[in-house]
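**Student:** Quick one: sequence plus predicted model below, questions after.
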Amino acid sequence: MSTPFVAILMGSDSDLPQVQTTIDTLKKLGIKVEARVTSAHRTPVRTHEYVKDAEARGCQVFICAAGLAAHLAGAVAANTVRPVIGIPVETGPLRGEDALLSTVMMPGGVPVAAVAIGSAGAKNAAYLAAQMMALADASLGERLLQDRADNARAVEEKDAALQARLAGG
């Protein structure tokens, strides 16, 4: 049996700086990742073929990052019933607002989950994919709980440092 994985598709290699957070977060959680540059408009056949191949090989969730018209997530969702998460890339004259609207405005029956524009959304796409996969993977669920606890502890440590600085100053 193949190892479950998350497939990340980018409309352009210029999306990689924002998507790197997604890749890093998934890897930190111990999730196998594949990443491809493919376009809903410029390489539609290649996109379709990759989605079908990835699904057959064990892809559990697709994450699609695109800017401007941002049709990539919708094109992927049209070809699979696996969850699709869209990351609206912060680019162009509207700074990603057009990509957000293109990502969320899907017809009924072909859903795409959308996260925030930019790097926070890219990180949350990884966490959302992990949470979906954790429904069938208890050890991944435990890693997510540990990550959440580590994040809370980091905030508490920062607050303690602030309080110490304020008390001394």
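**Tutor:** Nice, thanks for sending it over.
**Student:** Every contact and neighbour count from this point should use C-alpha atoms.
**Tutor:** Will do.
**Student:** helices or strands up against the strand or helix carrying Ala161?
**Tutor:** In this assignment (DSSP states H and E), Ala161 forms part of helix 138-168. Applying 3 or more CA pairs under 8 Å, 6 or more residues apart in numbering; DSSP states H and E, one finds that helix 138-168 makes contact with helix 119-134.
**Student:** what angle sits between the helix holding Ala161 and helix 119-134?
**Tutor:** 140 degrees (axes from the mean of the first three to the mean of the last three CA atoms, to 10 degrees).
**Student:** any idea what Gln18 is structurally, helix, strand or coil?
**Tutor:** Following DSSP: H, G, I helix; E, B strand; the rest coil, we place Gln18 in the helix state.
**Student:** and here's the other structure:
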Amino acid sequence: MKKIAIFCGSISDKLIMQSAVEILNQFNIGYKSYIISAHRLPDILSKTIKKSMEEGIELIIAGAGLSAHLPGFIASKTILPVIGVPIYNKKNGLLGGIDALFSIVQMPKNVPVATVGINNSYNAGLLAIHILSIKYKDIRKLLIKFRINEKEKLESEIDKNNYEE
């Protein structure tokens, strides 16, 4: 069953959102992805959000650049948690993604969007996993194992990189 919907505002955002897909795959979490502009195709986006909810999606990750209205638009149409990924690519922005970050993080009262760092879809995927782990014990067990493994990797790096002269 697909638990997460991933939305991109444009085809150029897909590459950045790939890191979210990779971490979701690592946890065997089903997702469905869409590329729909909030500005150019608002009616299709609204229908797709509604259809996703009817299909049992529990959480949405949305990545967008520039004015980055996609995550907020989606949040205005659903009560599902929405995680926004501000996207920057050299082709379409002059502000290094700060425009997208501010657009997503500064949502008005009563329309919350969780926001991760610029181009950090990995953390969006991991935050989604954390949220789902509240409900699903199998995901919680995998997440605990993941955190232990990550800690052990870091400890191992400390041992390799620390030395005495």
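**Tutor:** Structure received. It should be emphasised that the depicted structure is a prediction, and the values quoted were computed from it without experimental measurement.
**Student:** what's the distance between the helix holding Ala161 of structure 1 and the middle of its chain?
**Tutor:** Mean C-alpha position of helix 138-168 of structure 1 versus that of the full chain (CA atoms, centre = their mean, to the nearest Å) differs by 23 Å.
**Student:** can you check stretch 87-96 of structure 2 too?
**Tutor:** Chain-centre distance of stretch 87-96 of structure 2: 18 Å, with CA atoms, centre = their mean.
**Student:** Next: stretch 105-120 of structure 2.
**Tutor:** 11 Å.
**Student:** one step back: name the residues of the helix holding Ala161 of structure 1 that come out as buried.
**Tutor:** For helix 138-168 of structure 1, the neighbour count (16 or more other CA atoms under 10 Å) marks 140-141, 143-144 as buried.
**Student:** ok, which pair from those is furthest apart?
**Tutor:** Farthest-apart pair in the buried residues of helix 138-168 of structure 1 is Leu140 and Leu144; separation 6.2 Å (CA to CA).
**Student:** any shared contact partners between the two?
**Tutor:** Applying CA atoms under 8 Å, 6 or more residues apart in numbering, one finds that Leu140 of structure 1 and Leu144 are jointly contacted by 29, 130.
**Student:** Now for the residue nearest to the spatial centre of structure 2: which residues touch it?
**Tutor:** Residue closest to the average C-alpha location in structure 2 (CA atoms, centre = their mean): Ala124, at 3.3 Å. Residues counted as contacts of Ala124 of structure 2 (CA under 8 Å, 6+ apart) are 20, 61, 83-85, 115-116.
**Student:** how about the residues you listed, which pair is most distant?
**Tutor:** Ala20 and Thr115 (13.6 Å).
**Student:** More neighbours: the two, which one.
**Tutor:** Counted by other CA atoms under 10 Å, Ala20 of structure 2 and Thr115 do not tie: Thr115 has more neighbours, with 25 against 22.
**Student:** Quick check: the aligned residue for the more buried one in structure 1?
**Tutor:** The alignment partner of Thr115 of structure 2 in structure 1, by TM-score structural alignment, is Ala114.
**Student:** cool, Thr78 of structure 2 as well?
**Tutor:** Using TM-score structural alignment, Thr78 of structure 2 lines up with Thr80 in structure 1.
**Student:** doesn't Val51 make contact with that match?
**Tutor:** Yes. With contact defined as CA atoms under 8 Å, Thr80 of structure 1 counts as touching Val51 (7.3 Å).
**Student:** Assign Ser37 of structure 2 to helix, strand or coil.
**Tutor:** For Ser37 of structure 2, the assignment made with three-state DSSP gives coil.
**Student:** list the contacts for Arg36 of structure 1?
**Tutor:** Arg36 of structure 1 touches 7-10, counting by CA under 8 Å, 6+ apart.
**Student:** one more time with 6 Å, if that's ok
**Tutor:** The contact partners of Arg36 of structure 1, taken as CA atoms under 6 Å, 6 or more residues apart in numbering, are Leu9.
**Student:** same deal with Ile63 of structure 1?
**Tutor:** For Ile63 of structure 1, the contacting residues are 8, 84-86, by CA under 6 Å, 6+ apart.
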